[in-house]
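Enquirer: The sequence and its predicted three-dimensional model are supplied below.
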Amino acid sequence: MPIMRTINKGRVPVKIYTDDIDSGACEQLANIARLPFIHSHIAAMPDVHRGIGATVGSVIPTRGAIVPAAVGVDIGCGMNAVRLSLSGTELPDSLKKTREAIEEAVPVGFNMHKSVKARRSTLTPLDAGLEKILQLHPTVGKMIKNIGRTWSQQIGTLGGGNHFIELCLDENDDVWVMLHSGSRGIGNVIGRYFINLAKQDMRRLQQNLPDKDLAYFTEGTEYFDDYVHAVQWGQDYAMANRREMMRLTLDALKGVLPYFVITKEAINCHHNYVSIEQHFGEHVYLTRKGAISARDGELGIIPGSMGAKSFIVKGKGNADSFHSCSHGAGRTMSRTVAKRTFNTDDLREQTKGVECRKDAAVVDEIPGAYKDIDQVMANQSDLIDIVHTLKQVVCVKG
């Protein structure tokens, strides 16, 4: 579908690819549009919903400035998916051991590996980049316990919240492995540190903001280059984390599934990140907060909730969306409201046929707390084509 709604309350318009958006998210988008360095317009994807400062599902082009809260604290969060040479008929009748094998191989929640699992070729460039960050901003190292041990032993770990590892079947009954995670504890502290630093800058410069969480760094100021380096490091770390997690997951599956090889890697993509791109005649810092790149012909991954469908998609290079599309279904209620609304009986009902945890600790991730993924996909038919439709049969949550 084309753009369904436009907000004209700021310096630039906000173009929205859905009419399912609440007033809080609309106000956040209008606030972003009031910032003096927004280029052209802001695009809001069909999964758009209220975030902290910046709206989840927003694509924000800026000239000469970056808003750290728009990138967020899970820097580089994103998806990875591979197709295996297995069909659904080759899977065991019970997938409990499959789930347990993944959970044994990949620490979840706040847990990390007992020793470093990543290869030295992965660790060395990350180590050098982090050392530069800590030399310039030693406070970052004090914000996380045992930072040297933590960052290296959390590579290849899942985290919590909406992060997951799934075994899925596509429309041809082919088996896929799909996972979702980001930059873990180290990305979180880098994000929080620079968000607070930007707020201090705004107070010192006496900048009036429509929302204090929209504090920003501009090119040429004291911390701009440091943030650009730090956020790129966080994005590289997140990419490495997903690669290592996929490797560990596939190794674990080799012990419980019939012989397989990888037949196709869909993509390893960010959906919380900033990059330098050209749009509407200018090079801009493009922040995708809950959105993925969807250039013409580019493959991407759009997951649904833990009981719904997910999709491998191909971008159409839509200019108005800044070559972007949604990063998922998008929440319709907060985690707190979800826990008040649903119980474990509801979770078991809504995740029938999926081998997953069905306890109170993951009720906030129940499918009923998310938008209808089919409607989300219909609303972005101008942005992407569907290549594969996936249905999960195993879901590992933190």
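Expert: Structure's in. What do you need? Numbering: from 1, shown residues only.

Enquirer: For the rest of this, base every contact and every neighbour count on C-alpha atoms.
Expert: OK.

Enquirer: Break down the stretch 201-350 of the chain into its helices, ranges please.
Expert: Here the stretch 201-350 of the chain has its helices, by DSSP state H, counting those that start in this stretch, at 224-253, 335-341, 344-350.

Enquirer: one more structure, for comparison:
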Amino acid sequence: MGKKLSGKDLIKLGFPKNNSINVTLGHINRYHKRIKKEQILTEAKKVLLNPENYKGDGVWGKVAESLLSPVEVKRHALKTTRSPFAIYGENEIDDQAKYQLYDALKLPVAVAGALMPDAHTGYGLPIGGVLATQDAVIPYGVGVDIGCRMCLTIYPIPVSFLKGKKHQLENILAEHTKFGMYETHKIKHDHEVFERGEFTTIPFVKRLKDKAYKQLGTSGGGNHFVEFGEVTITDVDNAWDLPVGSYIGLLSHSGSRGLGANIAKHYTYLATKQCPLPKHVQQLAWLDINTHDGQEYWLAMNLAGDYAKACHDDIHRRIGKLLGSRPVAKIENHHNFAWKQEVNGEECIVHRKGATPAAKGELGIIPGSMTAPGFIVRGLGNEASLQSASHGAGRVLSRRKCKETLTRSEVKKELKAHEVTLIGGGIDEAPMAYKDIHKVMANQQELVEVLGTFTPKIVRMDT
């Protein structure tokens, strides 16, 4: 018997001469490289004899599926007509973003779609794109930064602290927030998210746990931030019984770090292998939610979303402790995720890639830019938008365009005019890179109602 397991070994064992052999070899190569051949064959024999006992098993589930009901790999053609859709603020959205949505609406699994007023071109689905599908989850419809989200904590601290204690607040952000690929906190905190079963039962996710532990409470690069600012509550009928007026707020924007990025990459690869599509829409490849890989991605995606929340919890806990104040309100929401939701009376999977959930009564935060206010909102449950709203102002200049056309002195001048202090931050995140948030909000009055605003004053980003 040779040392390396081959297809012939599996055929001798009794495996049928079909794709189950390729699936099993691929699986062994990925997860059982260091296990002795005899032991692998013993395990494989058990799965072969009783595959139904291994359905959903993290280690052997995919092999069991290939024996019971193999995933059919077939090239899909696009439909000739688009599923129903709605576009908000159409005149402010570039054509390429619209075409990306139109392509997504022609997928055989597409049920309905919407484009938010902050929309711009992305990979697969446009940023600001919302897509409902039947029994299918699209990893690139969720995005690379799974569970990218907003979190706002409101403190009963006088707004005068933003000027009077400016240096202390700057130091808190400079010393107690971590950004980018390599910065981590010296003192690590634990979190109940690490007790989750998915870190044990899904072999691919298990490998990512150590890195996730190290990165807890940190933020990514790009447009991720932690900032102090002025919260103004304008609606008497708010969810926290807060008097109308001004408070200090801490707002953070980031996602699931390396954990989410690796999950997105891995399952996108599996989707493209299982779901060949015309080249220009290949990034919209989906996983059937009823298959092993579809179920596994769903579990991994939800874990990444909960981990992203844990990161925000850690950031706000650390900073709240330094402020020495108890929060009076906390508002948070994902804007890169997929949810099971009823659409036209049927359960669908609704992907929001850069879109805020806005079911009736649901609370959320829609940020502007470093020099423009963000908005605390309550959803109106608009069915045409698939109960969604924008996730921010949206870019009007690409990162490359910012670097080509803007100067640091222009950015400094803009920040100074709005009395904003910036720690870190590249020219590609200049306030001028973003659409006018007031126009964006005007284009979605039928999607959300405004309860208050958040105006940034001390902003911390990746250096």
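Expert: Now that the structure is in, tell me what you want to look at. As the structure is a computational prediction, the values presented were derived from the model and not from experiment.

Enquirer: Return the most buried member of the helices of the stretch 201-350 of the first structure.
Expert: Neighbour counts (mean count of other CA atoms under 10 Å) averaged over each of the helices of the stretch 201-350 of the first structure peak at helix 224-253, with a mean of 21.

Enquirer: hmm, back to that, between the helices of the stretch 201-350 of the first structure, which one is nearest to Leu136 of the first structure?
Expert: Closest approach to Leu136 of the first structure among the helices of the stretch 201-350 of the first structure (CA to CA): helix 224-253, 7.9 Å.

Enquirer: counting contacts, what elements does that closest one pack onto?
Expert: Here helix 224-253 of the first structure is seen to pack against strand 78-87, helix 96-105, helix 120-136, strand 174-181, helix 184-204, strand 262-270, strand 272-279 when contacts are counted using 3 or more CA pairs under 8 Å, 6 or more residues apart in numbering; DSSP states H and E.

Enquirer: Which residue numbers in the second structure does the last one align to?
Expert: Just to be clear, that refers to strand 272-279 of the first structure. Per the alignment by TM-score structural alignment, strand 272-279 of the first structure matches residues 336-343 in the second structure.

Enquirer: Buried residues, that stretch. List them.
Expert: Asn336, Phe337, Ala338, Trp339, Gln341, Val343 (16 or more other CA atoms under 10 Å).

Enquirer: that older thread, now the helices of the stretch 201-350 of the first structure as TSV including distance to Gln135 of the first structure?
Expert: Below are these laid out as TSV (distance: least, CA to CA, whole Å):
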stretch	distance to Gln135 of the first structure
helix 224-253	11
helix 335-341	37
helix 344-350	47
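
Enquirer: So for Lys142 of the first structure, which of those sits nearest?
Expert: helix 224-253 (15.9 Å).

Enquirer: Measure the mean distance from the closest one to the second structure post-superposition.
Expert: Once the two models are superposed, helix 224-253 of the first structure sits on average 1.3 Å from its counterpart in the second structure (mean CA distance after the TM-score superposition for the first structure).

Enquirer: Now do that helix against helix 120-136, angle only.
Expert: Interaxial angle, helix 224-253 of the first structure versus helix 120-136 (axes from the mean of the first three to the mean of the last three CA atoms, to 10 degrees): 150 degrees.

Enquirer: Which positions in the second structure sit opposite helix 224-253 of the first structure in the alignment?
Expert: On the second structure, the counterpart of helix 224-253 of the first structure by TM-score structural alignment is residues 294-323.

Enquirer: to the chain's geometric centre, what's the distance from that stretch?
Expert: Put simply, stretch 294-323 of the second structure sits 11 Å off its chain's centre (CA atoms, centre = their mean, to the nearest Å).

Enquirer: longest strand of the second structure?
Expert: As assigned by DSSP state E, the longest strand anywhere in the second structure is strand 448-461.

Enquirer: That strand to helix 166-176, inter-axis angle?
Expert: 80 degrees.

Enquirer: Does anything pack onto strand 448-461 of the second structure? Which helices or strands?
Expert: Under the contact rule (3+ CA pairs under 8 Å, 6+ apart), strand 448-461 of the second structure is packed against helix 166-176, strand 225-233, strand 374-379, strand 421-423.

Enquirer: Looking at the helices and strands packed on helix 224-253 of the first structure, spot the one closest to Gly307 of the first structure.
Expert: That would be strand 174-181 among these, by CA to CA, at 14.1 Å.

Enquirer: matching residues in the second structure for the closest one?
Expert: Under TM-score structural alignment, the match for strand 174-181 of the first structure is residues 247-254.

Enquirer: if we can go back for a sec, can you tell me which of the buried residues of stretch 336-343 of the second structure is nearest Pro156 of the second structure?
Expert: Nearest to Pro156 of the second structure among these is Asn336, at 30.4 Å by CA to CA.

Enquirer: surely that closest one meets Ile138?
Expert: No: counting by CA atoms under 8 Å, Asn336 of the second structure sits too far from Ile138 to count as a contact (11.9 Å).

Enquirer: what residues are shared contacts of the two?
Expert: His351 (CA atoms under 8 Å, 6 or more residues apart in numbering).

Enquirer: What's Gln200 of the first structure aligned with over in the second structure?
Expert: In the second structure, the residue matched to Gln200 of the first structure (TM-score structural alignment) is Lys273.

Enquirer: ok, that match to Glu362 of the second structure distance?
Expert: 37 Å (CA to CA, to the nearest Å).

Enquirer: buried stuff in the longest strand of the second structure?
Expert: Applying 16+ other CA under 10 Å to strand 448-461 of the second structure flags 448-461 as buried.

Enquirer: same deal with stretch 51-66 of the first structure?
Expert: Buried residues in stretch 51-66 of the first structure, defined by neighbour count with 16+ other CA under 10 Å: 51, 53-63, 65-66.

Enquirer: Tell me which two of those sit farthest apart.
Expert: So, the buried residues of stretch 51-66 of the first structure by CA to CA: farthest apart are Gly51 and Arg63, at 22.4 Å.

Enquirer: circling back to that earlier point, would you mind giving the buried residues of stretch 336-343 of the second structure as JSON lines with distance to Gly305 of the second structure added?
Expert: Formatted as JSON lines, those follow (distance: CA to CA, whole Å):
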{"residue": "Asn336", "distance to Gly305 of the second structure": "9"}
{"residue": "Phe337", "distance to Gly305 of the second structure": "8"}
{"residue": "Ala338", "distance to Gly305 of the second structure": "10"}
{"residue": "Trp339", "distance to Gly305 of the second structure": "11"}
{"residue": "Gln341", "distance to Gly305 of the second structure": "17"}
{"residue": "Val343", "distance to Gly305 of the second structure": "23"}
